[in-house]
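A.B. asks: missing the sequence, but the structure's below:
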């Protein structure tokens, strides 16, 4: 039958997957995932509380770190219900519109995380290349405008995605590849031409995360150039040390994202387990590791945490 003659069909529900072939072990697999979510929520909430309570941390760098923590909390919250629902209760079905909603917020938060990492790279560049004007360039109002621009960019650029998916005719198969809804995964279920969806998804990822990554690389090229040109070489190490946490955050976000994008678009013959693991790394690892990295590598955050813990253990 020709594709043009297929009547319009949209499934009422979609079926989510956990770890293919390991369904019997899902209760055991849920244990590390529960640990991941506990660490992600507690770590990022602690970062937010520490920054809010310590006046010395009311600076552009830590405001941006707060945005990163909020974004990570959002990502963890988006995937938690369906992931633990599968592992604990074997709840695999999700309403089609609910799936599109989850997909929309997952992609919005991913774009926001990419944008926040770019803003943090710019913050480090200004702090190192022009420290005397740092506070006058990155004022509180500027940070607020950056935050609003980040949210607006993500919301507007991804707004057409659910509507582009709603117009498609789908096949009888309604099984997805993950325990959450992901745009490249959903369009594979369509029974008609998906060129518009594929092209739009590619344009969005290149215009957001792709552009962000290029500017982050450019920022560090300029940072290295500035540090190399410092007359006092003893300042080089402390200057670059402030960037270590951010570089780690960039790598743990962009490497899995690039890998997952390549897998969905080009690697059709790889084992399903590889696709599943990379997807979990992409969405679960950054919210877990980011607060740990910044707590360990950022001296001001570490000292503020120790002061807070000391006050709780030694009340006056």
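C.D. replies: On my side now, so go ahead. Keep in mind that what you see is a predicted model, and the values were worked out from it rather than measured.

A.B. asks: make it CA atoms for all contacts and neighbour counts henceforth
C.D. replies: Will do.

A.B. asks: Give me the longest helix you can find in the chain.
C.D. replies: If you go by DSSP state H, the chain has its longest helix at helix 96-129.

A.B. asks: Around residue 262, count how many other residues there are.
C.D. replies: For residue 262, the number of neighbouring residues by other Cα atoms under 10 Å comes to 12.

A.B. asks: Packing partners of the longest helix of the chain?
C.D. replies: strand 13-15, helix 60-89, helix 140-158, helix 160-166, helix 211-228, helix 236-265 (3 or more Cα pairs under 8 Å, 6 or more residues apart in numbering; DSSP states H and E).

A.B. asks: Can you say which of these is packed in most?
C.D. replies: Using mean count of other Cα atoms under 10 Å, the stretch among those with the largest mean neighbour count is helix 60-89, at a mean of 21.

A.B. asks: Name the SS class of residue 94, please.
C.D. replies: Residue 94 carries the three-state label strand when classified by DSSP: H, G, I helix; E, B strand; the rest coil.

A.B. asks: Tell me how many other residues crowd it.
C.D. replies: Residue neighbour count, defined by other Cα under 10 Å, stands at 17 for residue 94.

A.B. asks: Can you tell me how far it is from residue 76?
C.D. replies: Distance, residue 94 to residue 76, by Cα to Cα, to the nearest Å: 18 Å.

A.B. asks: related to what we said a few turns ago, quick check: buried residues in the longest helix of the chain?
C.D. replies: By neighbour count with 16 or more other Cα atoms under 10 Å, helix 96-129 contains the buried residues 96, 99-100, 102-129.

A.B. asks: again, but for stretch 305-316
C.D. replies: Going by 16+ other Cα under 10 Å, stretch 305-316 has these buried residues: 305, 308.

A.B. asks: For residue 286, list the residues it contacts.
C.D. replies: Residues in contact with residue 286 (Cα atoms under 8 Å, 6 or more residues apart in numbering) are 72, 249, 252-253.

A.B. asks: now those residues as JSON lines including distance to residue 162?
C.D. replies: Compiled in JSON lines, the contacts of residue 286 are given as follows (distance: Cα to Cα, whole Å):
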{"residue": "72", "distance to residue 162": "22"}
{"residue": "249", "distance to residue 162": "29"}
{"residue": "252", "distance to residue 162": "28"}
{"residue": "253", "distance to residue 162": "24"}
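
A.B. asks: and here's the other structure:
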């Protein structure tokens, strides 16, 4: 890796940088093109397909599926903020990026990731109202209320993340032009800065932990209340209520466990290689976008029926729909 850094073109100004995703195998980086291209194509196809089915299928026009569709859009957006640039770098060595472009990419990545956390929280709120206040569900979870919550969540993400990117834009960069990452992130960019950056690092850590702890705690509390509520209902209703929450629980565990592990590994710089840090970051951004559609496409019967209709499996879809009605 050191030989590669030394041989890299250093004539770039400190307003331009090189994104080097996996420095230890940089001379064989094209080997990474096929697996990452396949993953990105899968993310595009599956998330777009499921979002389309939720939009056009009348039976899926409800608050829960609105939030699921919003999650698919977030998955697609998060991957698209950096994957095209990363794939072009692997294929054609187009890994140069300006400081302005780096900051814009960072802003979109962080805003979308923060917004995703809030969408997970909104999905927990939806399940809480549906199970704990079923008679008032349609009065509380209206589409207007959901749109307001969505806009407020997006505003929250912008308010929390914009100061971090603004502070990064005011820093003087005088070290190497090489960012040892496949995308622009706060920690990777700060390594190239001159002067004291401890305050900016602290702010970034506090914001990330605040989002994870606050959202994670509220989701945990909502499910504790849900579990307490379903313990007092009849067995069949209890099973159905828990089943509707299982997909969301799996999703929340994957995202928050991924977030915590990625944050810890990326701060253990002396004991963890750059390639491992980048791999955990890639999993943080790409794993939910790959797993979420599969979880909901397989576990949620209404979405599965809609997909079967799309691919012509009408008879199987009808049987599942009939079994759903009988179960209700």
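C.D. replies: Yes, it's here. Every value quoted in this text rests on a predicted model; they were computed, and no experiment measured them.

A.B. asks: Need the TM-score from the superposition.
C.D. replies: Once superposed, chain against chain, the TM-score is 0.91 (TM-score structural alignment, normalised by the length of structure 1); 303 aligned residues with a Cα RMSD of 1.8 Å.

A.B. asks: relative orientation of the longest helix of structure 1 and helix 236-265 in degrees?
C.D. replies: Here the directions of helix 96-129 of structure 1 and helix 236-265 differ by 160 degrees (axes from the mean of the first three to the mean of the last three Cα atoms, to 10 degrees).

A.B. asks: So which bit of structure 2 is helix 96-129 of structure 1 matched to?
C.D. replies: Equivalent residues of helix 96-129 of structure 1 are located at 99-132 in structure 2, counting by TM-score structural alignment.

A.B. asks: quick one: that stretch to structure 1 mean distance?
C.D. replies: Between stretch 99-132 of structure 2 and its aligned stretch in structure 1, the superposed structures give an average distance of 0.5 Å (mean Cα distance after the TM-score superposition for structure 1).

A.B. asks: any idea how far the residue nearest the centre of structure 1 lies from residue 254 of structure 1?
C.D. replies: With distances taken as Cα atoms, centre = their mean, residue 110 lies nearest the centre of structure 1, 3.9 Å away. Applying Cα to Cα, the value for residue 110 of structure 1 to residue 254 of structure 1 is 10 Å.

A.B. asks: number of nearby residues for the counterpart of residue 29 of structure 1 in structure 2?
C.D. replies: Using TM-score structural alignment as the criterion, residue 29 of structure 1 maps onto residue 32 of structure 2. Applying other Cα under 10 Å, we find 15 other residues in the vicinity of residue 32 of structure 2.

A.B. asks: and if you look at the one 3 residues further on?
C.D. replies: Burial of residue 35 of structure 2, expressed as a neighbour count using other Cα under 10 Å, amounts to 11.

A.B. asks: now swap in the one 5 residues further on and tell me
C.D. replies: Residue 40 of structure 2 sits with 20 neighbouring residues when counted by other Cα under 10 Å.

A.B. asks: contacting residues for it?
C.D. replies: Each residue near residue 40 of structure 2 by Cα under 8 Å, 6+ apart is listed here: 79, 83.

A.B. asks: Look up which helix or strand it falls in, please.
C.D. replies: Secondary structure assignment for residue 40 of structure 2, by DSSP states H and E: helix 33-56.

A.B. asks: Could you check how far residue 269 of structure 1 is from residue 192 of structure 1?
C.D. replies: Distance, residue 269 of structure 1 to residue 192 of structure 1, using Cα to Cα: 22 Å.

A.B. asks: between the two, which one's more packed in?
C.D. replies: The residue with more neighbours, out of residue 269 of structure 1 and residue 192, is residue 192; 17 against 7, by other Cα under 10 Å.

A.B. asks: residue in structure 2 matching the more buried one?
C.D. replies: In structure 2, the residue paired with residue 192 of structure 1 according to TM-score structural alignment is residue 195.

A.B. asks: Check residue 62 of structure 1 too.
C.D. replies: Taking TM-score structural alignment, residue 62 of structure 1 has residue 65 as its aligned residue in structure 2.

A.B. asks: thinking that match is in contact with residue 52, fair?
C.D. replies: No. Under the criterion of Cα atoms under 8 Å, residue 65 of structure 2 is not in contact with residue 52, lying 11.6 Å apart.

A.B. asks: Same check for the contacts of residue 286 of structure 1, but in structure 2.
C.D. replies: Counting by both residues aligned by TM-score structural alignment, their matches' Cα atoms under 8 Å, structure 2 reproduces these contacts from the contacts of residue 286 of structure 1: 72, 249, 252-253.

A.B. asks: now, the most widely separated pair of these?
C.D. replies: 72 and 252 (12.5 Å; Cα to Cα).

A.B. asks: and the nearest residue to residue 124 of structure 2 once chain neighbours are set aside, what is it in contact with?
C.D. replies: Leaving aside its chain neighbours, residue 124 of structure 2 sits nearest to residue 219 (5.9 Å; criterion: Cα to Cα, 6 or more residues apart in numbering). Listed by Cα under 8 Å, 6+ apart, the contact set of residue 219 of structure 2 reads 121, 124-125.

A.B. asks: any idea what residue 219 of structure 2 aligns with in structure 1?
C.D. replies: Using TM-score structural alignment, the equivalent of residue 219 of structure 2 in structure 1 is residue 216.

A.B. asks: Roughly how far does its match sit from residue 125 of structure 1?
C.D. replies: 10 Å.

A.B. asks: Structure 1: which residue goes with residue 231 of structure 2?
C.D. replies: The criterion is TM-score structural alignment: under it, residue 231 of structure 2 has residue 228 as its aligned partner in structure 1.
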